[in-house]
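Peer 1: return atomic coordinates for the entry below.
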Amino acid sequence: MLAAKRYAEALIKLGQEEGKLEIFYEQLFKMFEIIKNNNEFNTIWFDLEMKRSEKKQRIKVFFGGDIDSYILNLLYLLIDKRREIILPYIPFYYKEIYDKIVGNVDVQVIVAHEIGSDVLNKISKWLLKKYGVKNPRFIVKVDKSIIGGIKLLFNNIEVDASIKGALDSMRKELVKIAIL
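Peer 2: Now for the predicted structure:
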């Protein structure tokens, strides 16, 4: 959905200029929830036979004053261009760009046992120092098969400091030696 990405990029640029990056982020995801869960909105939004002027009026009434004028104008533009179908994709492209700008990174933390916030704070400091990750969002998963230690997955990077990982590496080395 190249068009959705372009709209997201334009909205990011506008958000930076107007100091509304976070406001746009929040409103786009509220809108996404509305698209997912609100049949009334979907009936209006995806009705391609409705006149554009009527659709704009109904969308304005639907949101009342609860939406930023720039986001409302985006909706109007999508209606005018008959690109209603791409609206659900725009928040995801926006999030992708927004996260890069503010330094948000989803970090999957795999451990053998539950860990506390003190450990997550240490990981956060290490990620900043080693990889420049400013705002990690931790997703902690317990996997007893790693035996002990920790495994981190983020931005297509895998840091395996688990006992299972070390044993697997040793096994591979022993197989290499046995083959030679």
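
Peer 1: all contacts plus neighbour counts: C-alpha atoms, from now on.
Peer 2: Will do.

Peer 1: go ahead and flag the most central residue of this protein.
Peer 2: Lys95 (4.8 Å; Cα atoms, centre = their mean).

Peer 1: show me what contacts that residue?
Peer 2: Lys95 makes contact with Tyr25 under the criterion Cα atoms under 8 Å, 6 or more residues apart in numbering.

Peer 1: name the helix or strand for it, please.
Peer 2: Element membership for Lys95 (DSSP states H and E) is helix 90-102.

Peer 1: now Phe138
Peer 2: strand 135-142.

Peer 1: got the contact list for that strand?
Peer 2: So strand 135-142 is contacted by 102-114, 120, 124 (Cα under 8 Å, 6+ apart).

Peer 1: sequence B follows; please return its structure for comparison with A:
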Amino acid sequence: MAQLIAKRYAKALFDIALENHRIDEFEHQVHMVYQILDSEKEFMKILQHPQILMDEKIKMLEEIFSSKVSNELMGLLVLMIQKNRQEYILEILTTFLEEVKNYKGIVTATVVSAVPLTTEQINKITQKLISSLNKQIQIETQVDPSIIGGLKIRVGDRILDASIEGKLHSLKSQLYDLQLV
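Peer 2: Now for the predicted structure:
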């Protein structure tokens, strides 16, 4: 249900941005609003609190965002409060940003390594992914010491596991299969 709600509102905002040729502007504003709301957990609790009046919530949103975002985005935020769907705001904003990435042909690749990667290593991985996928790549890095070494790369629903942990797991499975024969 939450995904359906987020998709509908995000798609409506995306359609408005596309129709008005303001994709980049909306993307920047949505990203800014998302960062603020995601980092201010207490503010989100206030927006979701049932004993705070709707008008007060709207007034707070307008004081914070009205001078920083378009009327369309402000209208969406106000509508979320009016419809009592404020708990979906972050998901709607995330879904909108995903719509923009799809529109621009940008794919997010998550690279997991045992130690932090250098900028040079990230650039090499990015170039290899660009050449193999023929798409723009946005890299997100994560550090997970449990993989011991190597990399895990996730692009969409595809995963390349070149980690030592993955190889050990594969070897363990092969040895287990040998014992059964």
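
Peer 1: quick one on the thing from earlier: for the helix or strand following the strand holding Phe138 of the first structure, which positions count as buried?
Peer 2: The helix or strand immediately downstream of strand 135-142 of the first structure is strand 149-154, counting by DSSP H and E. Applying a neighbour-count criterion of 16 or more other Cα atoms under 10 Å, one finds Gly149, Ile150, Lys151, Leu152 buried in strand 149-154 of the first structure.

Peer 1: quick revisit: keep only those of the contacts of strand 135-142 of the first structure that are in strands.
Peer 2: Judged by DSSP state E, these include Asn104, Val105, Asp106, Val107, Gln108, Val109, Ile110, Val111 as members of strands.

Peer 1: alignment lookup: the fifth one to the second structure.
Peer 2: Right, the one you point to is Gln108 of the first structure. Correspondence of Gln108 of the first structure to the second structure, assessed by TM-score structural alignment: Val111.

Peer 1: hang on, its match packs against Gly156?
Peer 2: No: using Cα atoms under 8 Å, Val111 of the second structure makes no contact with Gly156, being 12.0 Å away.

Peer 1: pick out whichever of these two has more residues nearby.
Peer 2: The residue with more neighbours, out of Val111 of the second structure and Gly156, is Val111; 21 against 10, by other Cα atoms under 10 Å.

Peer 1: and the more buried one, how far from Lys104 of the second structure?
Peer 2: From Val111 of the second structure across to Lys104 of the second structure, the span is 21 Å (Cα to Cα, to the nearest Å).

Peer 1: where do the helices sit along the first structure?
Peer 2: 2-18, 21-37, 39-45, 52-63, 69-80, 90-102, 117-131, 163-179 (DSSP state H).

Peer 1: to Ser145 of the first structure, which of the ones you listed lies closest?
Peer 2: helix 163-179 (7.3 Å; Cα to Cα).

Peer 1: how much space separates Gly166 of the second structure from Gly150 of the second structure?
Peer 2: 9 Å.

Peer 1: wait, Val69 of the second structure
Peer 2: 43 Å.

Peer 1: what of Ile137 of the second structure?
Peer 2: Ile137 of the second structure is 20 Å from Gly150 of the second structure, by Cα to Cα.

Peer 1: do the same with Ile81 of the second structure
Peer 2: Distance, Ile81 of the second structure to Gly150 of the second structure, using Cα to Cα: 46 Å.

Peer 1: again with Val30 of the second structure
Peer 2: For Val30 of the second structure, the distance to Gly150 of the second structure - Cα to Cα - is 35 Å.

Peer 1: any idea what Val143 of the second structure aligns with in the first structure?
Peer 2: That one, Val143 of the second structure, aligns with Lys141 by TM-score structural alignment.

Peer 1: and that match, how many neighbours?
Peer 2: With other Cα under 10 Å as criterion, Lys141 of the first structure counts 15.
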